[in-house]
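Trainee: just a sequence and a predicted model for now, questions to come.
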Amino acid sequence: MSNNGRKNPRLVADDRRRKKTAKPQATQATKSTRRKTAPKRKSGRKAPLVVRLFGGLFGWIFRLIWAATWRITAVVALIVGMAVLYTYSTLPDVREVLDGRARGSVTLRDRDGEVFAWRGDQFGGVVTAETVSPHLKNAVVATEDKRFYRHFGISPRGVAGAVRINLSEGRGPLSGHGGSTITQQTAKLLCLGVKYDKSVWESEQDYVQDCRRGSLWRKAKEAIYALAMEAKYTKNEILSIYLNRAYMGSGAFGAEAAAQRYFGRHAAELNPQQSAILAGLLTAPTRLAPTTNLQRSHDRAATVLRLMYQQGYLSEEEMEAAQNNPAMLSEAAEAQTGGYFADWVMESGPDFFTRDTTEDVLISTTLDQRIQRAAEEALQAVFDEKVKDGSKAQAAIVVMSADGAVRAMVGGRKTKVTGAFNRATMANRQTGSAFKPFVYATALELGYSFNSTVVDEPYCLDIPGSGRWCPENYTRKHYGRVTLADALRRSLNVPAVKVSEAVGREQVRKVASDFGIESSLADGPALALGASESTLLEMTGAYAGILNGGSSVTPYGLVELSLLGEEEPMMGAGGGIGERVIREEAAKELMFMMNQVVMTGTGGRAKLPDREVAGKTGTTQAARDAWFLGFSADYVAGVWMGYDDNSPLQGVTGGGLPAEIWREVMIRVHDGLEPKPLPMLRGQQVATDRDIDPRPQQQPQQQPQRGRGETAVERILRDLLGGGNR
């Protein structure tokens, strides 16, 4: 067949090798295509309807919650920010909030100028975080808020930890541990900026309690205030406010007051041991105060020192050294001298300068701490040695100078007290025979003498409205004619009543009142036997009038009152020697008569081994009160003993335990003092028991002479009656 002139192609075999090479490429492309198209085949499969429904619902809820959450969060953040911004604008300058006391302080100094007591809200002065001892600063941070310099005012970790601890201990989440930062505690001390208003709160205590409330709303406000403080103040400024306003026990507000109160030094001078005690007080200032329980304070300080070591503020050696040598109180803080005296002085001054002062006040007083310790030690010694264990009998002591300056005061057996019932100034008790010197003082002033005589015999008196009254002597015996000196020496009742009736009860009442016994005096004849009530302070002051030669005295403890930083005093002493009551010659005779009471009479147990003293015993009906009051040439002292519930004393008279307490006090008071003679009448003799004629005798009448014997006393008193106690 013709091919139209074209050649047929040459026959060639297939190139199998080349075909084999091309085939894998096609396969690879196919696989690639399959991989790309695979998802399309997978997405084409439909999930079950239920899964799709629940998935869509969950997604919708999540989106709804998220939308609500971020919006609420934004709103809350905006509100909090505005609240913080507003609070920030109300915060005062840091210098204005360092001293937040509502009351001022009162510092009391003894006669030598040494501080012995504090009252009111003590504030030693402004300190800062930079000026206090670094040990104190570190101790406070380690104890109260170890992350203080790292947080922004509140500590979520601290709050969460506190809630966990409270729940584990069975309390509510906000009860007990608070987890508060130092900034939050400072905000609380500032009462969140709310100032005390008398029209809102009934008392300052209610105001403080309201500031310390721990409700959830209160916590929220506290957190906002803390955030504002962090924005307004530096960390050290916040810590400075805290160190100045925190209460540290015993009336001390702030680190400086506490350092001076407990250790007698400035806050800048505190060592680690002292700093640990102050930092430990912040959790429970009243219970942990070293003046309340020093051992408990030391135990807490040891924990603070351990925290300081754990946080790198102390080395292990420093911690152990501090724990092995705990801080001790200053002498003034340890002694706690004159608590009763300090309370009395505070009451004797005007309230606006003492109990209710808003200023810082300094009071110079008459207290002698040596004499105060002598009185306290003497009382303790007698009760330890001569009063049975468990006895509830009480005693009080007053020691003063002849001008009424009170040198010591003990108002009860517990001497380390503040604000306690003061039996020396508050207890009005019957005086018994301790009143008799004023009966004889009246007679001596009217012209009778220590050796004037009176007959001691049975007498009765008809008292209108009360019937017949027949007083008896303590011994139930009568001694016939006796001198006035002997009647006082034996503390005879009938002669005392007869003399009182002879000179006139009104005269006796006037003399006693002029000597300073201001209590209501009895109207009847029992006046002579101490039926009236008086305080130990009044009675001791009246005896001081005898020692100073017959002039009245007003007992006083306040010498000078001034404001802190002011040179001119606001007021001076409110007591001292007043007007003359009896002549000096009469006072000298009375001193002689009272000296015989101690030398040979009922007050023999009060005799001192190296100097002259004079005094008088007193025991009331049924021995409910026992007294001894007397003096040396240097000091006057009074002792009362009894029960607070007015129960009778068992086997106690004024010449017993009270005289022994008085003797122990005066021995200690006069230790190291040169003996001085009493300014009493001398060169005269007193009738002895042998000279007394028990039979009534008619004596020649004589005209009364001042300072001379008057044997006509018997005639004047013959028809008068009386009675009383020893």
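Mentor: Good, I have the coordinates.
Trainee: alpha carbons only for contacts and neighbour counts from here, please
Mentor: Noted.
Trainee: packing partners for the one helix or strand E385 maps to?
Mentor: Counting by DSSP states H and E, the element that carries E385 is helix 369-386. Packed against helix 369-386 by the contact rule (3 or more C-alpha pairs under 8 Å, 6 or more residues apart in numbering; DSSP states H and E) you find strand 394-400, strand 406-410, helix 657-669.
Trainee: list of residues touching it?
Mentor: Counting contacts by C-alpha atoms under 8 Å, 6 or more residues apart in numbering, the residues outside helix 369-386 that touch it are 110, 337-338, 395, 397, 399, 407-410, 413, 415, 657, 660-661, 664-665, 668-669.
Trainee: next, the angle from it to helix 657-669.
Mentor: 140 degrees (axes from the mean of the first three to the mean of the last three C-alpha atoms, to 10 degrees).
Trainee: chain center to helix 369-386: distance?
Mentor: Helix 369-386 has its C-alpha centroid displaced from the chain centroid by 21 Å (C-alpha atoms, centre = their mean, to the nearest Å).
Trainee: packing partners of the top helix by length along the chain?
Mentor: The helix that spans the most residues within the chain, counting by DSSP state H, is helix 49-90. Packing partners of helix 49-90 (3+ C-alpha pairs under 8 Å, 6+ apart): helix 216-232.
Trainee: now the element after the helix it packs on, going C-ward?
Mentor: Following helix 216-232 toward the C-terminus (DSSP H and E): helix 235-245.
Trainee: try this one next to it:
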Amino acid sequence: MSGNGKKRPPLVADKRYAAKPAAKKTGAPKKTTAKPAARKRKVAPKKAHPSGSMGWFLTPFRWLVRLIWAFTWRVGLVTALIIGGFSFYFAAQMSDIAELVDQRTRGSVTMTDLQGEVFAWRGDQFGGMVTTDTVSPHLHNAVVATEDKRFYRHLGISPRGIASAVRINLREGRGPLSGNGGSTITQQTAKLLCLGVPYDPAKWDSERDYEADCRRTTLWRKAREAVFSVGMEIAYTKEEILTIYLNRAYLGAGSRGFEAAAQRYFGISAAEVNPAQAAMLAGLLTAPSANAPTRNLQRAQDRASIVIGLMEDQGYISESQAREARLNPATLSEAARASSGGFFADWVMASGPEFFTRDTTEDVVIRTTLDQRIQTAAEDALIQVFQNDVREGSEAQAAIVVMSADGAVRAMVGGRNISATGAFNRATQALRQTGSAFKPFIYAAALDLGMSPYDMIDDAPACWTRPGSPQWCPENYDREFVGPVTLVDALATSRNIPAITLSEEVGRGLVSEVANGFGVQGDLAAGPALALGVSESTLLDMTGAFAGILNGGSQVTPYGLTDLRLMGDDTPLMDATGVGIGERIIREEAARQLTWMMTKVVEDGTGRRARIDGWPIAGKTGTTQGSRDAWFIGFTGDYVTGVWMGYDDNSRLSGVTGGGLPATIWRETMLRVLSGRQPTPLPLMIPQQPASTGVLESQGGQAPAQDILNLLDSILTTGN
């Protein structure tokens, strides 16, 4: 079957398996070799772990790191989205800059003296809005160099700054959030804005409490602060943020913002400050109250020197400019340096209308009666006497008031610490017994009834009966009795018995009425001791009462406010109309005769230490029982000056009477006040000496009946 030459058909198996391709022919036949009986399977060698045996140990940690990283970037992404969302929310709530630069709830009071010169500030001062373009470039650069040198390179928060601050705090043993804060200018501005939380009087007792709450540092508040800061960066430009900061920062001495501070300390605008002044202002940001130049100029200058170094290091000023600034440090203006009139300013604030002084929501300017030349004279006199005439270590205090005859107060010293503000004012707040300084009102009442300064009165031992008390038998200061004496001599030598006798004769009620009319306030003693000044009064009221004698017998209301207006307005809201001289208390003739009698106190009596050559002076000394208070109040033709001396705890003065140190302080004050002036005559009347005088005898407080009849006859014939 095979021999027919025909090709056989393929088998089924051949159809199922494809034929192997034919081998390609090559130029030479390949040499074949015998195949091995069995082919071994190759096994790949195991790779060694790159870390050797440690690899198995580190593998779990690598796994943990990968897990942490996977968790961290996801949490970070979510956190970033949350922060971003809140930041955009805060950004959308931001107000216009003009509404943020001045959000004080308290206004300010600026006080000017008699010549219109500023001498005192109270409340929160805001000098007006400034911008980064209007302030001095040196001030702009000083703030950035001191507070945030990366200000223009971050987005509101500085992780590097925060980490550095935490490291410093921990190294110094403080908590991570205590001390250095690492805050950027943006964060500080956010804090000044209280993170957008407005002041609510119903929630906080005062703005100070509100600000203290805003400054609290907690983790939650720092987180909110960071978010709010980023929101500010979204809403405002860098220059706008810095503008808010320049206007809102507190810089000591009641100054809010750099414009107010520049005016307060240097008397110039923030646009005019030089590098040294800019450095001092920027240096206040860390501790405004402690570094305020009005409190410690040297400390402020030392801090400014550090700021100058920062400005130089960061290229804001040259080496020569830095050297010049250090050689010529910033100093206070004359007004800021004087720091006088603090007690006077406090009195004006306390006595003025509350809604324009203590609780003002406006910026107010008050023109006052203060004369800074006289104020300086009083302060210098007090300092000199205490340095030269008072034993070292003494805690005795003194107060001085100088006023014109109409009650306009020209100077006030409320204690030995003349630069104090908000301190206890012994001129206006200390109620003290007046002692013999009260006696002129007894003689004023007698003269007003028609008695003569030459009338006689008996200085003899006497006793008075007081209801519910044993008999009272007072003595004179020198424990002697001189017998019959004229009224003028009795006043000049400050005899107690004649004063009591006269008070009883004219009537205590009339004496009290005259004293109250002249301005001695309060309830006066009801018994015969009224004549010895056992009632209490302030130095201001007593000085005002003596001013009533000088002006001819009319009531005086001491005042310090001349007019009050809102800052920027020319029309006063109130003025001194209606204050000063009031109704008449005694006849002018009686007042002029009393003035003459009081000149004898200085010329020949207990007030001789107050004499000033060439000047006619009237006055009266006063020393209380137990020598706990010593007074001298006197006047020239132009000014009435009162001096009080004593201890705050009412201790006994050692060897001090009204005619001693108080009279010396008075003289030293008036020597300075009157320097270079021509003597001014006193408005006095010298009475004619009568041909005969009656003697008022003091026998148990009763005068003989004939003497009483003679006195009444004298009163009736004079038409009084």
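Mentor: Cool, the structure landed. This is a predicted model, so every value here is computed, not measured.
Trainee: the helices in the stretch 551-700 of structure 1, which residues?
Mentor: 584-600, 657-669 (DSSP state H, counting those that start in this stretch).
Trainee: what's the closest of these to G178 of structure 1?
Mentor: G178 of structure 1 lies closest to helix 657-669 among these, at 52.5 Å (C-alpha to C-alpha).
Trainee: among the helices of the stretch 551-700 of structure 1, which is nearest S175 of structure 1?
Mentor: The closest of those to S175 of structure 1 is helix 657-669. By C-alpha to C-alpha, the value is 52.4 Å.
Trainee: which residue numbers in structure 2 go with the closest one?
Mentor: Taking TM-score structural alignment as the measure, structure 2 aligns residues 661-673 with helix 657-669 of structure 1.
Trainee: after superposition, how close is that stretch to structure 1?
Mentor: Superposed on structure 1, stretch 661-673 of structure 2 shows a mean distance of 0.7 Å to its aligned residues (mean C-alpha distance after the TM-score superposition for structure 1).
Trainee: got a list of contacts for that stretch?
Mentor: With C-alpha under 8 Å, 6+ apart, stretch 661-673 of structure 2 has contacts from 373-374, 377-378, 380-382, 385, 389, 607, 609-612, 621, 630-634, 641-645.
Trainee: what about the most centrally placed residue in structure 1, which SS state?
Mentor: In structure 1, the centroid-proximal residue (C-alpha atoms, centre = their mean) is T418; its distance is 4.0 Å. With DSSP: H, G, I helix; E, B strand; the rest coil as the basis, T418 of structure 1 sits in coil.
Trainee: thought it was touching G339?
Mentor: Yes - using C-alpha atoms under 8 Å, T418 of structure 1 is in contact with G339, at 5.3 Å.
Trainee: before we move on, the earlier item: how distant is the longest helix of structure 1 from the center of its chain?
Mentor: On C-alpha atoms, centre = their mean, the centre of helix 49-90 of structure 1 falls 56 Å from the chain's centre.
Trainee: what segments of the stretch 1-150 of structure 1 are helices?
Mentor: Per DSSP H, counting those that start in this stretch, the stretch 1-150 of structure 1 carries helices over the ranges 16-43, 49-90, 134-144.
Trainee: which one, of those helices, ends up nearest to C470 of structure 1?
Mentor: Among the helices of the stretch 1-150 of structure 1, helix 134-144 comes nearest to C470 of structure 1, with 73.8 Å by C-alpha to C-alpha.
Trainee: and E567 of structure 1? What does it align with in structure 2?
Mentor: For E567 of structure 1, the residue aligned by TM-score structural alignment is D570.
Trainee: OK, contacts around H298 of structure 1?
Mentor: Applying C-alpha under 8 Å, 6+ apart to H298 of structure 1 gives the contacts I277, P290, P326, A327.
Trainee: neighbours around Q701 of structure 1, how many?
Mentor: By the measure other C-alpha atoms under 10 Å, the count of residues near Q701 of structure 1 is 12.
Trainee: please, which helix or strand holds it?
Mentor: Using DSSP H and E, no helix or strand contains Q701 of structure 1.
Trainee: give the equivalent position in structure 2 for T365 of structure 1.
Mentor: T365 of structure 1 maps onto T368 in structure 2, by TM-score structural alignment.
Trainee: neighbours around its match, how many?
Mentor: Neighbour tally, T368 of structure 2, other C-alpha under 10 Å: 28.
Trainee: trace the residue nearest to the centre of structure 1 over to structure 2, please.
Mentor: Under the alignment (TM-score structural alignment), T418 of structure 1 pairs with T421 in structure 2.
Trainee: next one: A375 of structure 1
Mentor: That one, A375 of structure 1, aligns with A378 by TM-score structural alignment.
Trainee: kindly report the same for T354 of structure 1.
Mentor: Match for T354 of structure 1 (TM-score structural alignment): T357.
Trainee: let me see the contact set for that match.
Mentor: If you count contacts by C-alpha under 8 Å, 6+ apart, T357 of structure 2 has them with S108, V109, M349, A350, V364.
Trainee: and the next helix or strand past the helix or strand the fourth one falls within?
Mentor: Yep, that's A350 of structure 2 we're talking about. Using DSSP H and E, A350 of structure 2 sits in helix 342-351. Downstream of helix 342-351 of structure 2, the next assigned helix or strand under DSSP H and E is strand 363-368.
Trainee: once aligned to structure 1, how far is that next one on average?
Mentor: Strand 363-368 of structure 2 sits 0.4 Å off on average (mean C-alpha distance after the TM-score superposition for structure 1).
Trainee: how distant is that strand from the center of its chain?
Mentor: 16 Å.
Trainee: stretch 477-497 of structure 2 too?
Mentor: In terms of C-alpha atoms, centre = their mean, the centre of stretch 477-497 of structure 2 is set 48 Å apart from its chain centre.
Trainee: repeat that for stretch 611-625 of structure 2.
Mentor: 36 Å.
Trainee: excluding its backbone neighbours, what's nearest whatever residue of structure 1 lines up with D541 of structure 2?
Mentor: Applying TM-score structural alignment, one finds that D541 of structure 2 aligns to E538 in structure 1. Leaving aside its sequence neighbours, E538 of structure 1 sits nearest to I517 (C-alpha to C-alpha, 6 or more residues apart in numbering; 5.4 Å).
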